[in-house]
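Trainee: Here you go, sequence then predicted model.
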Amino acid sequence: MFSKLKVPDLKLKGRAASTATPITSQIIPQPGLSEFQVSGASNPNIDIVFVHGLNGSSAETWKHHDTGFWWPEQLGNDLPDAHILLFNYDTFFDPTLRGTNLIRIPDIARNLCYQLSENRFENGAKRRPLVMIGHSLGGLIIKKALIECNEDLTPEPEDILWSTISILLFGTPNAGSFASDQKRVQIVKWIGESVGYQVPPRIFEALRAHSLELYELSASFQRLKIWNTPMDANPSMLTFYETVTQDKLGIQVVDETSAKVGVRGEKARGVQANHTQMVRFYNENDPTYKSLETKSALVQPMQLLHFHLLRHIQQ
């Protein structure tokens, strides 16, 4: 069952209890997949999934704190036939309590894969075109989820893989953070102190530059059959990297080299913001948001979906 996520001034449609705790910077929302109800949308023809990063949430990661602009909502207004989904997960643990959060990237990715598969099955949309949008660690989770969908022997998860038309990753450390060990410790400490929690040790180790887990994740993702297609075929791959250093740390958390995935047809773009602010657009006129809202970034790839499905059926 999907959790209901209540966000101040926003309408999110869930499947659990009728009430939920409002999200604040000190509250970790309940993990799971939530649906944003787009006003007037009745027959969606595309799914768009948002996956936040460390120290993030479905509500706060994508919202500009000064203007309140929450671009999943704006995207739903600009693309009224879109079905907006937000995936939330918990990567924190309180060291004052007993036990340790041993959550790993594969654990979170499997939850995303199966919850998304269930949602699409219940909505009769197993092969509806799909766009995946991730920030930081969220991008790694998306990559691992697609790998899990490819390896699953049941048809529904595999349909997710072959229905994916676009993947957009913001500041995702595909090769790990290339900061020195000392700086990397500062980054993780800063993330933890900002909410009073610590990052689970297995997530921490996975984010090391050149870590074996990231290497195997990248290699498996690059070997997916969806990339054995012409340069202009689905899925399109857009990667974004920050061009402003992180406050107080004075470094790029994820530089251009680490942000790149290394698959055919990949397009990399710089965003004039730091790692945290790069997905918090000021308003609908933000140049990065405007580039996403264009037909070429999200909707045009739907024209090539039939090619993907036909190729899948013939295999």
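Mentor: Happy to help now that I have it.
Trainee: From now on I want contacts and neighbour counts done on CA atoms only, so please keep to that.
Mentor: Will do.
Trainee: For the longest helix along the chain, what is the distance to the chain centroid?
Mentor: The helix that spans the most residues within the chain, counting by DSSP state H, is helix 105-122. Offset of helix 105-122 from its chain centre (C-alpha atoms, centre = their mean, to the nearest Å): 13 Å.
Trainee: Not including adjacent chain positions, what is the nearest residue to residue 257?
Mentor: Spatial nearest neighbour of residue 257, chain neighbours left out: residue 175 (7.8 Å); criterion: C-alpha to C-alpha, 6 or more residues apart in numbering.
Trainee: Who are the contact partners of the one you found?
Mentor: 209, 210, 211, 214, 215, 218, 257, 258, 259 (C-alpha atoms under 8 Å, 6 or more residues apart in numbering).
Trainee: go again using 6 Å as the cut-off
Mentor: The contact partners of residue 175, taken as C-alpha atoms under 6 Å, 6 or more residues apart in numbering, are 209, 210, 258.
Trainee: and residue 303, how many neighbours?
Mentor: Residues lying near residue 303 (other C-alpha atoms under 10 Å) number 12.
Trainee: try this one side by side with the last:
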Amino acid sequence: MASRKSLVLETIYDPGPRGITATVDLVLIHGLNGDYLKTWTHTTTNVCWPKDLLPIVFPHIRVLSLAYDADIYGNTSVTGIRENAQTLLARLRDVRELRHHGRSIVFVAHSLGGIILKQALSIARSDRRYQHLFSATRGFLLYAIPHFGADQSSWLSMAKSFAPVTRRRFSWKGRHSELVDSLTRNSPDIANLCEDFRFLARRFAIVSFYENRMWPGTRAPIVDKTSALLFLEHEEPVPLDADHMNLCRFEDAEDQGFQTTCWYISRVAQGFGHGLDERVLVQIAGGNGVIELEQY
């Protein structure tokens, strides 16, 4: 496994060694102060749903997760949103062999990860090296993406609660990562990217989850509904009863958030709302929380 600071695309689950042909690549992109595994891991049960639960429901989906340095404080990386986006594209191109160029791609992003995703798709559309990735993308599930930014004080308050006591005491007044500045409300960079992306987004299936709970110590959600939605006709807005860090973490297979996520993964993989087959039967098996999907 990669270290938390590495710029790599880590394979979380690969159907190949199990004799199963992968039909979809699911690509995870964590957010600010996140981690390629911990962002998706429940803090009580330690269930990492892309690794522990998703392969049971969708054994034919290969799961990949981008690891990059997204620390708010103590971050010495000079890599910005565009550089991280280019790295994502390069790594994804490398893991998709020539014979798999047509395999569908579904992205799952949290917070800053969605901004990196939007930048990556904007690059892929015009860069010949990555146009096959753009063409293979069916859509994405977006968890609390600050399309229009968020208050800087909220980001810093959230980061402070994760910092070790010694780090709070000695280094908390140090300069924060430039990534925070990029996510501040009314940031020109984020506004321009959002405007450009709205044009591209028409070809993709989009599900936007937004938080309904405040982060402790704040007076409002970190990313409120008005910033978490793109307000596109075909976008599906989904509220989740969780705060910014926990709306993409699920306790077990019976967690309603996980079941909702699986439902939308199945639909996005087919490009719902864009002329592809939408007839998906979803049955939740009684008692075990496993979702069975039948496409016909």
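Mentor: Right, received. Where do you want to start? Computed from a predicted model, the values in this text were never measured in an experiment.
Trainee: TM between them?
Mentor: After superposition, the two chains reach a TM-score of 0.81 (TM-score structural alignment, normalised by the length of structure 2), with 268 aligned residues with a C-alpha RMSD of 2.8 Å.
Trainee: From the contact counts, what lies against the longest helix of structure 1?
Mentor: helix 137-151 (3 or more C-alpha pairs under 6 Å, 6 or more residues apart in numbering; DSSP states H and E).
Trainee: what helices or strands is the helix or strand just after the helix it packs on leaning on?
Mentor: Using DSSP states H and E, the next helix or strand after helix 137-151 of structure 1 towards the C-terminus is helix 155-163. With contacts taken as 3+ C-alpha pairs under 6 Å, 6+ apart, helix 155-163 of structure 1 sits against helix 137-151.
Trainee: Pull the residues that contact the helix it packs on.
Mentor: Contacts of helix 137-151 of structure 1 (C-alpha under 6 Å, 6+ apart): 51, 52, 53, 109, 110, 113, 157, 158, 161, 169, 172.
Trainee: Please repeat the previous calculation with a cut-off of 8 Å.
Mentor: 51-54, 105-106, 108-110, 112-113, 132-134, 157-161, 169-170, 172-174, 217, 220-221, 224.
Trainee: buried stuff in stretch 39-49 of structure 1?
Mentor: Using 16 or more other C-alpha atoms under 10 Å as the test for burial, stretch 39-49 of structure 1 gives 45, 46, 47, 48, 49.
Trainee: Quick one: end-to-end length of it, please.
Mentor: End-to-end distance for stretch 39-49 of structure 1, by C-alpha to C-alpha, to the nearest Å: 18 Å.
Trainee: Residues in contact with that stretch: which ones?
Mentor: So stretch 39-49 of structure 1 is contacted by 77, 80-87, 128-133 (C-alpha under 8 Å, 6+ apart).
Trainee: Inside helices: which ones of those?
Mentor: Per DSSP H, the contacts of stretch 39-49 of structure 1 map to helices at residue 77.
Trainee: how about residue 217 of structure 1, what's its partner in structure 2?
Mentor: Taking TM-score structural alignment for the superposition, residue 217 of structure 1 sits opposite residue 193 in structure 2.
Trainee: If we ignore the residues flanking it in sequence, what's nearest the spatially most central residue of structure 2?
Mentor: Centroid check for structure 2 by C-alpha atoms, centre = their mean gives residue 109 as the closest residue, at 1.0 Å. Spatial nearest neighbour of residue 109 of structure 2, chain neighbours left out: residue 29 (4.7 Å); criterion: C-alpha to C-alpha, 6+ apart.
Trainee: can you pull the contacts of the one you found?
Mentor: 36, 65, 66, 67, 107, 108, 109, 110, 113, 114, 117.
Trainee: on that earlier part again, pull out the buried residues from the contacts of residue 175 of structure 1.
Mentor: Buried among the contacts of residue 175 of structure 1 (16+ other C-alpha under 10 Å): 209, 258.
Trainee: Now tabulate the contacts of residue 175 of structure 1 in a markdown table and tack on distance to residue 275 of structure 1.
Mentor: Output for the contacts of residue 175 of structure 1, formatted as a markdown table (distance: C-alpha to C-alpha, whole Å):
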| residue | distance to residue 275 of structure 1 |
| --- | --- |
| 209 | 17 |
| 210 | 20 |
| 258 | 13 |
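Trainee: now, among the contacts of residue 175 of structure 1, which is nearest to residue 298 of structure 1?
Mentor: Closest approach between the contacts of residue 175 of structure 1 and residue 298 of structure 1, by C-alpha to C-alpha: residue 258, at 23.6 Å.
Trainee: Show me what counts as buried in stretch 50-68 of structure 2.
Mentor: Applying 16+ other C-alpha under 10 Å to stretch 50-68 of structure 2 flags 50-51, 53-55, 57-68 as buried.
Trainee: Could you check how far residue 120 of structure 2 is from residue 29 of structure 2?
Mentor: With C-alpha to C-alpha as the criterion, residue 120 of structure 2 and residue 29 of structure 2 are 11 Å apart.
Trainee: Please enumerate the helices of structure 1.
Mentor: Listed in chain order (using DSSP H), the helices of structure 1 are 71-78, 105-122, 137-151, 155-163, 181-195, 201-206, 212-222, 256-259, 287-293, 305-314.
Trainee: Please name whichever of those helices is nearest to residue 249 of structure 1.
Mentor: Here helix 181-195 is closest among these (C-alpha to C-alpha), at 7.4 Å.
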